[in-house]
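Participant: Sequence and predicted structure, then a few things I'm wondering about:
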Amino acid sequence: MTTFNKTGSRAIPSLQATVEEYIEPQTGARHIHLASDSGEMVFLVAFPTVPDVSDGRAHILEHLALCGSQRYPVRDPFFAMMRRSTATFMNAFTYADRTVYPFASTDKTDFLNLLDVYLDATFFPNLDYLNFLQEGWRHELKDGKLTYQGVVFNEMKGAFNDPIRALYSGVESTLLQGTTYEVESGGDPLVIPELTHAMLKEFHASHYHPSQAVFMTAGDISAAEVQEQIAKRVLSKLTGTASRMLPELAEGWTAPKVNEVRIPSQKAKADEYGLQLTWLMGESADMEAYYNAYLLSAGLLGDSSSPLMKAMESAGYGRPSRLNGHDNSPRQLIFHIGMEGLTEPQIEKARVRLWAALEKAAVDGVPIEALQAALRDIRYTQRDTASGRMPNALSRLLHALPVAMRDGSVFDSLDSDADLAKLEIAIQDPDYFKGLVRFLLESPTRLTTSVVPDAEYFTARDAVEEAQLAARTAALSDSERARIEADTAALDKHQKLPSNSEVLPRIRPDELSPQVRASLPLPPHQENGMAKILPFTIASNGLSYVRVAYDVSGFDAADWPWLHLYSDLASELGVGDMDYEDADAWRQRMAPSFNIGVDASQQPDGALRLELWFGASGLREEHAGIAELISRTLAETRFDEHERMAFLIDSDVQDRLNGLAQSGNRYAMLSAAAPLSQLRRFEDMTGGTASLPFEGQILKQSKTPEGIAAIAAKLSELHRRITAITPTVLSAGAGDDGKELGGLLVLPASEPVARAVAPAQTEVPLESAALHAVSQINHCVAAWRAPMLHEEGAAALAVAGELMTNQLLHTALREKGGAYGGSAGYTGSAGTFVMSSYRDPRLAETYADFNMAIDQMLETEFSQEELEEAILGVIKGMDKPNAPYDQVLHAWSLHQRGVDDTVRQRFRTDALNCTLENIRAVVRQWLKNGKPSRAAFAGNLTQDLSGLKGVDLLELANAA
């Protein structure tokens, strides 16, 4: 019997759902339910977490809550349930002012199982001291000296690699001084060791209570069914009410302020300074304030013709900051305008330029078409069903959550129609937008930040950490030393305990369908002389999609990085008689979504298939605009705007070089796998370590008139060669919309050509490399050649990867080693098997654990339950649902890879019937007897590199 009272309901046709709001009167707990016929059911519970120190208590509590609870006293129930359920999504997030625990599942029994576990984990966690040492931080003694260890401690060392994170924190701590946003919610590794276990338990007691909780659900399950379980498991045990915690509001200023923020840099070059202007605006739960901030972003920064974007891109120096635009994550809206890539003398010059552009925009305004396109984009987003990394319904709930937690209208946050109707009328008056700009000019709560690159950023932090440890080591008493040694021994014993997961509910493989879910069939294609058109009929929720794809498999390997450069630049150049500014505004008017990309797939024989595509989508009533956008881009893209191209190349390459440490995991992954797989080799040459010399070369070449002219000529010729190929058009929408949209395209003349085959590669990738950029963490990777999906042993290797991750690497790399993540996995599309660690404090020890894991796979007698959990992990990866248009792209991808439902069914059957004997056989054949290809990202080169050769990533790019 539920005690929740329904306080409101609203049908939202654009979501094909009804929003229901409930409150439990005895505690004040809130429940928001998005009722729909979706078979993917979603749940989350969120708590306001408003720390006033940077010791990471909210973040560490998030980790610890999932380490065992009253009803489920299991060492790691979160990771255990990941392998015991068919969940399509499981995670937990710590934001600056809230902590959220979401999951999703397509199976109702599984959903209710997970609901039970999540409720107990969040409201009744054990918060065990040893788990605090493992997940948060701890001292360890090595050679008589103290060191730090801990999952969150090392995770945050990796997070601090991001220069934009450092800039954002520096701005927010000043602009929102005196609030929870002033501190580092994830935890500053220099402050984390100040947190005690007792402080953490007190934080849970004060924040995790039904009076503070917001529950949210979505899908084809009744609100009452969820509420009954909440009442039974939580409300029957926790009573009482309290005022809901809200983040503090920052005080307004009487005059603008200035500050300086130092950000991590590899070399602190002269042109790595920046400027940021930031304003504090209204409350983010106020929909009018939110949409006004959105309009400011769209009108001032939306495209290259927008006043502020034009001022930045045409300055002749610097580039737009990646922080620009409105930010609704804090309780109060923030608006950013800034530039990066400046020299120190250019900071003031940039400030004057931006201010002048603002003043001009306050007088001239912006074209109403730009604002109308921005409102159209909101309607498009409202109807979009794409899932991305998480279920679409969960994305919507997470968007509405802060509004609900800040006492705003959750109905208005999910249903934009009424607000958009008001704005459509408001923007008819040019003074409306001008008034928004005048607010920025007149507001005293404005912060001007000078951004300073700091090559000693991590060196200084290391020095502080070392000084802390040295002081604590010197002051260490015998009793404290004994306690640390006892804690280390107790934790080691704790980590060796069996997981005791039998108390947790689970789904067994024999409960799953033995039949593979059939992929979407390709429709009969239509030839119109210009293209082969495949029109799909999908439940598109009023949106239409088109993709024009060119088979460029026959292009030489030397063209691959050029294809990547082409896909980056072509969507930002002029078209026909429009220069790049006019073309950018035109693209924005024509359709809300337009992209150019290159997809690679590996054939069953190992050959590479490459496809360069132009894709667009929009509301179904925008077919003419979508077709014009694609057609004119293909026929009339200009490559004569050399200054524009040089600016785009400089911006893209500099952003990439500034993010070397952030992308270290990707570089290591691709470098390790590139020698083993055509697919990974292509990815390495276009976005991995092997692409850095090209990036450096193209940057240098773009600096001279002759060089940029040669680049333009190469891209123009590439465009001619691409559009001379007869393309395949994927068009999709409701009813006959896909057919209609495909028929509106007017494509360049082309001639049918025989199917091209990618040339053999002769370049030798980097081998056994320790890829270096300055950082405080490592990423370790070892890769082996493996069978393709259709080959014998594929399914057994996939199960082996799950088993190795669950039973061996998770404990060795994360629990004991302190890495944020550690896993093994088989990829049938690339024909590789990979072991990896993420944000890892170790390197040589991790490679030793990789080797040990192979031997343990051959020697350990895993239980039937452990085997079944691994099988379940493989099968649920095949069963994850896709949004309608994602199904189209998935079907086309399978076709390109030569994978039909017969191959997929054989793989599924083999996985469901997999035995330990099968696993040992493939581990011995492919891993034990195979030769690994290793590559690591190494934060420093003074550590034991396990035989890897140091390669400086920045020098690799600059050596071109």
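Facilitator: Nice, thanks for sending it over. Numbers count the residues shown, from 1 in each chain.
Participant: Only C-alpha atoms from now on, for both contacts and neighbour counts.
Facilitator: Will do.
Participant: buried sites along stretch 161-174?
Facilitator: For stretch 161-174, the neighbour count (16 or more other C-alpha atoms under 10 Å) marks 161, 162, 163, 164, 166, 167, 169, 170, 171, 172, 173, 174 as buried.
Participant: What lies in contact with it?
Facilitator: 159-160, 181-184, 259, 261-265, 278, 322-323, 447, 449, 451, 658-659, 661-662, 775 (C-alpha atoms under 8 Å, 6 or more residues apart in numbering).
Participant: Comparison target, given below:
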Amino acid sequence: MRLEELATYEIIEKRRIEDLNSDSYILRHRKTGARVTLLSNDDNNKVFTIGFRTPPKNSTGVAHIIEHTVLCGSREFPVKDPFVELVKGSLNTFLNAMTFPDKTVYPIASCNDADFQNLMHVYLDAVFYPNIYKTDKIFKQEGWHYEMEDKDSDLTINGVVYNEMKGAFSSADDVLSREIQNSLYPDITYGIESGGDPDVIPELTYEEYLDFHRKYYHPSNSYIYLYGDMDMAEKLDYIDKNYLSNFDYLKVDSEIQRQQAFDAPREIHKPYSILEGDSMEQNTYLSYNFSVGSTLDRKLYVAFDILDYALCSAPGAPIKKALIDKGIGQDVYSEYDNGLQQPVFSIIAKNADAAQKDEFVNTIREVLEQQVRDGIDKKSLLAGLNFDEFKYREADFGRFPKGLLYGLQVFDSWLYDDNSPWINVEANDTFAQLKEDAKGRYFEELIQKYLLDNTHRTVLLLEPVQGLTEKKDEELRAKLEAYKASLSADDIDKIVRETKELKEYQEQPDDPEDLRKIPLLKLEDLKKEADKFVYELKEYQGVKILHHDVFTNEIDYISFVFDLKNIDAKYLPYVSVLKKVLGMLDTDKHTYGDLYNEINIYTGGISGAISTYTNSDDVTQFETAFEISVKVLHSNLDKAFELVQEIITSTRFDDTKRLKEIFGEQYARLQSDLASAGHQTAALRAMSYISPAAYVSDCVSGIGYFRNLEQLIRDINTEEGAKQIVDTLGKLSRAIFRADNLLVDITGTDKEYQGIPENSKKFADSLYTDTIDMGRLEIHTSKKNEAFKTAGQVQYVCRAGNFASKGLRYNGALRVLKVMMGYDYLWKNIRVIGGAYGCMSSYAKNGDSAFVTYRDPNLKNSIDVFEKAADYLRNFDDDDRTILQYIIGAISDLDTPKTPSGKGAYGLTAYLCNARMENIQRNRDELLGTTKETIRSLADYVDAFMQDECLCVIGTNDKIDEAKDLFDNVEQLVNR
């Protein structure tokens, strides 16, 4: 069947989009008016998305709660959590749902045809026929509910979205982004918290929640997107016959209103919480924010991203430099959000003082006026354009399918104009036009119109308040106590009864017949062979070159890998500093600003990393490497080598003023990142107590690095300390960047390999040769169970250890265990019953293992759940179908499609880990052969790593104080 033969759809437009190598279609479902777009091409990583315009009227989080709850059972799939059942047993390459300020989308992706059809079926049934109307327990579990174990218990509030948003409201950066949007659009949906304000979420009633679904989750308000290699007509016919045709047209008022422009700029002050004793100085966020046109202006959509780069984002950009030079903020950056109908451009100074507000604004305006008067640096514009165009053409989004990212970008215009889905993904002509415009005054005119003359702007100050979280928690406790006191005995009994009923509902197993309704692949559908790594070790005049023969479309992916074996462990924090300052300081040839532009004009970016690689033959041994990676069009290969050589051999480390700026910026970013990604921070820290490899990682990127950075910031403010830092960075460079430490890694075909040997030899000859003794890398760990307090409202709890040290060999079935823990035992006890937003586990080949929670209202309760995990496994008695689900889920995680650069990285890891295909295949066979007995045997692995009793928690004052006996050390995460 051809699309033209589908009588149930009207084809609005059909044309070829060469930019995306796709045939595109815009269609309309005749009966319901459902909007449909298609991108048909040869990409086997297929994508389906159904979305709805969902503008909220208040901050109860109703759109967000709906997003969670429609995936908790439906007409054809009446189990309590089909989403989890799918994750367990699907080969998906993406499976999730997202709530935005004006829309909710449900995307799925898979390379397997049958799996793709199954996922699409379950998601369509979920959004149109959810079980939310059959029981309010789904709403209570995922949204919010009052909770009391018995009549003498304290009255509390729990719920997954409620706790998720308490975590989101704990991050100052998240609060800032939300308040910026609210400040510019106070009268429309963008002035409302679509995710839900924890103070307001409990105002949402069950009926209001159902009414929201009735109104917006209708085909007439839907947007359906299909991408990839499939029979599009077959898919659309299925969607019509099974879902859309069951509905009549409904006029849905979901249009996203525009905010009327302000007559005059506005100033707004908002608070955020810091701990008692934290400094009030240099702890304010200053932001200058502008409403910028329309996301339907395809040229402006890209142009402001280029302005963002040229004005502020790039190191040495004029606004960033002017503010830093005046000491306004430790971290100055800009953000451009074009995912709204009315995009937002913001300039932000983090870790500033409120008293600097006027100077902050005046400085920005002075710089903007100067840019308009004298003209923007053409090289900066060209660098920004080339960098964005490189990313667009490369279309490498890591583990995320490119069809998924295209789909989300399609919504940036389609949501506001039914006939304009492609304007922001079809961008080659836009880049060509902007390159011509950059020769004139187009970008200067944008500054004048949207930044200098625009009255629709705000100055927002996010100001610290000591103990605000504790104060709000106390107010909530008092409010709940007063509410409980006002309740009758019958009312209290009802809450106690409903708490018990909800837990019984959560713990009650699904009907096996209902579980079997969830579509499931067969074991024979799974690929038996492990992905082969591709590399060939070559040598050219003494230089080792690792070549990965992979098609890259004329892009060279190059890594310069330097062994760190000759660096004493005490220098690891300095090694991390070195990674961060290279490319951000002047060299003998360029200022750091010019250097950054050169990089982005000629390459797709240069980045650094410090990585550890465990030896497959002896997991107690590992290599640590300093890696500098560059991606470049083959035509610019020589320039890429020259730039990397310049950075590592001629950087000027003696600019202590610039070093202070970089340290301050790093400190400000880590201050936020360590807390907002608390699960990763806690897991790395807990494992560092006993794992040398984790210790290295903590020293270069975790709490260990953060503590050393605090000391470096103090040291660089003294003459002696500054001299030591400069000298150490110089010595480290000469000790690391040597030919005898070097491996050149290249991903590309033989065509991209041309020129690599000669350039590699020339590069190696330029490296340091003088004798530098920096010791040897020897790691000595020590266990120190810790708790780190933040001003947040949730916990991140980790128990870690190592099973290999107890004589256990890595087994491929541990990947199955990861799926089981994350979507069965931990999911049920930590998320469903405990109310945490997330939970996970990990089991590395070197034995390092961990249980972790994310945005968790609990602490001790979660540890209790961890402690009982081994018993759960020993008593495991699920059927073969359930085990098959876990196997499929594990294979899905293992077989995530690799981009060309990802294939190269896989080969590099295999080489540095001394991996052999027979061992990788054995692990895969163990995974595929997992049985009930295998799972029970994995209890020994859990017991083994739990014996180490490594505990790290990042969380609130109250919860940590209640559990202080568990810790050897308790301190604030940020010492200010």
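Facilitator: Perfect, I can see it now. Values in this document were obtained by computation on a predicted structure and should not be read as measured data.
Participant: follow-up on the earlier one: filter the contacts of stretch 161-174 of structure 1 down to the buried ones.
Facilitator: Buried, going by 16+ other C-alpha under 10 Å: 159-160, 181-184, 261-265, 278, 323, 447, 449, 451, 658-659, 661-662, 775, out of the contacts of stretch 161-174 of structure 1.
Participant: does the spatially most central residue of structure 1 count as helix, strand or coil?
Facilitator: With distances taken as C-alpha atoms, centre = their mean, residue 389 lies nearest the centre of structure 1, 7.2 Å away. Per DSSP: H, G, I helix; E, B strand; the rest coil, the local secondary structure of residue 389 of structure 1 is coil.
Participant: give the contact list for it.
Facilitator: Applying C-alpha under 8 Å, 6+ apart to residue 389 of structure 1 gives no contacts.
Participant: Residue 881 of structure 1 versus that one, what's the distance?
Facilitator: Here residue 389 of structure 1 is placed at a distance of 12 Å from residue 881 of structure 1 (C-alpha to C-alpha, to the nearest Å).
Participant: Over to residue 341 of structure 1?
Facilitator: Taking C-alpha to C-alpha as the criterion, residue 341 of structure 1 is separated from residue 881 of structure 1 by 42 Å.
Participant: Between the two, point out the one with more neighbours.
Facilitator: A count of neighbours by other C-alpha atoms under 10 Å puts residue 341 above the other of residue 341 of structure 1 and residue 881, at 24 against 18.
Participant: Tell me the residue in structure 2 aligned with the more buried one.
Facilitator: Taking TM-score structural alignment, the alignment pairs residue 341 of structure 1 with residue 351 from structure 2.
Participant: try residue 502 of structure 1
Facilitator: Taking TM-score structural alignment, residue 502 of structure 1 has residue 516 as its aligned residue in structure 2.
Participant: sorry, back to before: would the match of residue 341 of structure 1 count as being in a strand?
Facilitator: Yes. Under three-state DSSP, residue 351 of structure 2 falls within a strand.
Participant: Mean deviation, the biggest helix by length in structure 2 versus structure 1?
Facilitator: Across structure 2, the longest stretch assigned as helix under DSSP state H is helix 656-676. Per the superposition on structure 1, helix 656-676 of structure 2 and its aligned residues are separated by 1.9 Å on average (mean C-alpha distance after the TM-score superposition for structure 1).
Participant: The helix or strand hosting residue 730 of structure 2 vs helix 656-676, what angle?
Facilitator: Using DSSP states H and E, residue 730 of structure 2 maps to helix 719-736. Counting by axes from the mean of the first three to the mean of the last three C-alpha atoms, to 10 degrees, helix 719-736 of structure 2 points 80 degrees away from the direction of helix 656-676.
Participant: Tell me what angle the following helix or strand past helix 719-736 of structure 2 forms with helix 719-736.
Facilitator: Proceeding N to C from helix 719-736 of structure 2, the next assigned helix or strand is strand 742-747, under DSSP H and E. Angle of strand 742-747 of structure 2 versus helix 719-736, following the same axes, to 10 degrees, is 70 degrees.
Participant: what packs against strand 742-747 of structure 2?
Facilitator: Strand 742-747 of structure 2 makes packing contacts with strand 543-548, strand 555-563, helix 756-765, helix 900-912 when contacts are defined by 3 or more C-alpha pairs under 8 Å, 6 or more residues apart in numbering; DSSP states H and E.
Participant: do that again at 6 Å, thanks
Facilitator: Under the contact criterion of 3 or more C-alpha pairs under 6 Å, 6 or more residues apart in numbering; DSSP states H and E, strand 742-747 of structure 2 touches strand 543-548, strand 555-563.
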